[in-house]
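>>> mind folding the following:
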Amino acid sequence: MHDEHLISVEALASQIDQLILIDCRSDLFDASLGKQQYESGHIPNAAFFALHDALSGPKTPGSGRHPLPDQQALVQRMQSLGANDDSMVVVYDAGSSVNAARLWWLLRWCGHDAVKVLDGGFAAWVKAGYPSSGDLSPRERKQGTGNFAIRTSLEAIIQSDELLENLGSGHHLIVDARAAERWRGDVEPLDPVAGHIPGALNRPNTQNLRPDGRFKPAEVLREEWLSLMTFQAPRIPAAASAPGGEGSALVHSCGSGVSACHNLLAMRIAGLNDDLMLHPGSWSEWCADPKRPVAKGDRP
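Alright, predicted model coming up:
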């Protein structure tokens, strides 16, 4: 389960000339920081994709903070790196793998299953003693244009209006990846309204990681996620008690559709693959419409 979606720094070092490598370090509060970090040093051969650019589309009235990018635009970026339909792609960020999980999800959304997240990110690479590079020459100068193309999507999405229509029906179980204090509505540093979607459980994405930034073992993640579904979901009327239950789907949400991908990745690492959906607009889109209900406090 683990090796299907993650790659260790040791494995990356042994295969680094045989794959497409993308650095997607970013900071929600400083859009320029990721590029600065890349220019200061990155894993050799890595290209750079910014969260606010390559990994997101233009923000529009009523949208979330990080709308999904145009699929064809993302495909063209991948082609410019020399990526082909059969290319293995490895993505990484500073260490938490939140932005890397977003790109992992986006590529799977485009139908590309040969994509892995570097477990522990750039921090793990440096800690292991591997070299970094300051080469800023575009990778596309070193590669021909690839034949990477959109194929049948491997990931599902649900929009806010559809989620609203089915709220309380038991058709969807929502899990919010934000920090507990944001989910409760105690604080809200990024969006104009505090709180959460009614019925949403809370599983901060940071709980997927060990202290060193690597993902917990698959069996631990599986136990934790099944525990959440089994013991927390019954607090919600008509909610399914486990992912993949008849007529149910597990919807991953967060602030803007980024850290939700981290939770979704964790579930796939754990082998919990049935009926998983991303809510791309997440809380920032949900709260943009004052007609949508808001919940606060420590209950879903």
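
>>> C-alpha only now, for contacts and for neighbours.
Will do.

>>> show me where the stretch 101-250 of the chain has helices.
Secondary structure of the stretch 101-250 of the chain (DSSP state H, counting those that start in this stretch): helices at 121-127, 160-165, 180-184, 218-227.

>>> nearest to G146, out of the ones you listed?
Among the helices of the stretch 101-250 of the chain, helix 121-127 comes nearest to G146, with 25.5 Å by Cα to Cα.

>>> quick check: buried residues in that closest one?
Within helix 121-127, the residues that qualify as buried by neighbour count (16 or more other Cα atoms under 10 Å) are G121, F122, A123, A124, W125.

>>> identify the residues contacting that helix?
Residues outside helix 121-127 that contact it (Cα atoms under 8 Å, 6 or more residues apart in numbering): V9, H42, I43, Y92, D93, A94, G95, S96, S97, S132, G213.

>>> top of those by neighbour count?
For these, the largest neighbour count, defined by other Cα atoms under 10 Å, is 31 neighbours, found at S97.

>>> ok so, going back, nearest to A242, of the contacts of helix 121-127?
Proximity of the contacts of helix 121-127 to A242 (Cα to Cα) peaks at S97, which lies at 25.5 Å.

>>> now the closest one: closest residue in space that isn't a chain neighbour?
G121 (6.4 Å; Cα to Cα, 6 or more residues apart in numbering).

>>> so how far is A31 from the one you found?
Distance check for G121 against A31: by Cα to Cα, to the nearest Å, it reads 19 Å.

>>> in TSV: the buried residues of helix 121-127, plus distance to N263.
Compiled in TSV, the buried residues of helix 121-127 are given as follows (distance: Cα to Cα, whole Å):
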residue	distance to N263
G121	16
F122	20
A123	20
A124	20
W125	23
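
>>> one more to line up against the first:
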Amino acid sequence: MKTYTTLISPAELRALSNPLIIECSFDLADTEAGERAYAAGHIPGAFYLHLDRDLCGDKTAADGSFRGRHPLPERETFAATLRRLGLPPGRQVVAYDRQGGPYGAHLWWMLRWLGHAEIAVLDGAWEGEMSTDVPTATPSDWQPGEPLVSQIDAATLLKKLGSVRLIDARAAERFRGEVEPLDKAAGHIPGASNRFFKDNLGADGRFKPVEQLRAELQPLAADVVVHQCGSGVTACHNLLAMAHAGLGDGLLYPGSWSEWSSDPRRPIAKG
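Here you go, the predicted model:
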């Protein structure tokens, strides 16, 4: 049976046998909107994971510093969540959201972080029946493996500024520092390039063809590419796009701008 590791179409999903489907729709301005949408109707058999409750850890570090708006949970905590959903080794997982894939891509990165390679994001809107039934899972004894992806922390990134390629997935006006609706300060990390995550999508809401993504993203490729955004979520959309285009795996800075801008000692650029 074919394994999907980046994107999967609705038709390909319908043809799968026993995938683990997870919806992770979310709205930063209305944090319960995704769960309400799931309750109103979702892909049959899909579970729901909430960004704040299920996919994030403590926002405050042991030393009292701010870790960002959506810091990663402990690996074992997230592994326990996946066991609760009945994940066994090798099972195809399909993540989706209703916002063009940023939250699905975040879940894609997180499963790879726990060593599970059989994870893909639904490309485009589901085309088929919907269900309001909440599935029942049989918990598994699944254990995480070696990470398939890498990350970088703020202190290490600060030391490496100027020697790594840094890509910011936020909208251009936030990147330039013209507006900042969510975080402590406006602007971006010095040396970063801007690639708004929605630029990975075509007018139909699906990811652009591989050849087009590769042509657009190739100029941003480098030996070391660090991806960030506001809080480490939409950056995963760029990570997914680059992986799908065959441009390799970069590093995620999970704390992203929300963590970076919380410390006035860190440098900020605008424009």
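
>>> one step back: export the contacts of helix 121-127 of structure 1 as a markdown table, with columns for secondary structure and distance to E223 of structure 1.
Shown next, in a markdown table, are these (DSSP: H, G, I helix; E, B strand; the rest coil; distance: Cα to Cα, whole Å):
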| residue | secondary structure | distance to E223 of structure 1 |
| --- | --- | --- |
| V9 | helix | 26 |
| H42 | strand | 35 |
| I43 | coil | 33 |
| Y92 | strand | 26 |
| D93 | coil | 26 |
| A94 | coil | 27 |
| G95 | coil | 24 |
| S96 | coil | 21 |
| S97 | coil | 21 |
| S132 | coil | 36 |
| G213 | coil | 19 |
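
>>> dump those to a markdown table, plus distance to A194 of structure 1.
Output for the contacts of helix 121-127 of structure 1, formatted as a markdown table (distance: Cα to Cα, whole Å):
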| residue | distance to A194 of structure 1 |
| --- | --- |
| V9 | 38 |
| H42 | 36 |
| I43 | 38 |
| Y92 | 30 |
| D93 | 28 |
| A94 | 28 |
| G95 | 28 |
| S96 | 24 |
| S97 | 25 |
| S132 | 40 |
| G213 | 28 |
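
>>> what's the closest non-adjacent residue to R98 of structure 2?
S25 (5.6 Å).

>>> now check structure 2 for the residue matching G82 of structure 1.
G82 of structure 1 maps onto G86 of structure 2 when the alignment is built from TM-score structural alignment.

>>> surely that match meets P135?
No - with contacts counted by Cα atoms under 8 Å, G86 of structure 2 stays clear of P135, the gap being 11.1 Å.

>>> neighbour count winner among those two?
G86 (18 against 13).

>>> how far away is that one from P267 of structure 2?
44 Å.

>>> how about F197 of structure 2?
24 Å.

>>> do the same with E216 of structure 2
For E216 of structure 2 relative to P267 of structure 2 (Cα to Cα), the value is 28 Å.

>>> quick one, which of these two is more surrounded?
Neighbour count, other Cα under 10 Å: between E216 of structure 2 and P267, E216 has more, with 16 against 13.

>>> now check structure 1 for the residue matching that one.
So, by TM-score structural alignment, E216 of structure 2 is matched to E224.

>>> ditto for F175 of structure 2
Checking TM-score structural alignment: F175 of structure 2 goes with W183.

>>> quick one: the strands in structure 2?
7-8, 20-23, 47-48, 93-96, 119-122, 150-151, 165-168, 193-194, 225-228, 251-252 (DSSP state E).

>>> T145 of structure 1 reaches G82, doesn't it?
Yes - counting by Cα under 8 Å, G82 is a contact partner of T145 of structure 1 at 4.8 Å.

>>> got a list of what A79 of structure 2 touches?
The contact partners of A79 of structure 2, taken as Cα under 8 Å, 6+ apart, are L114, W142, Q143, P144.
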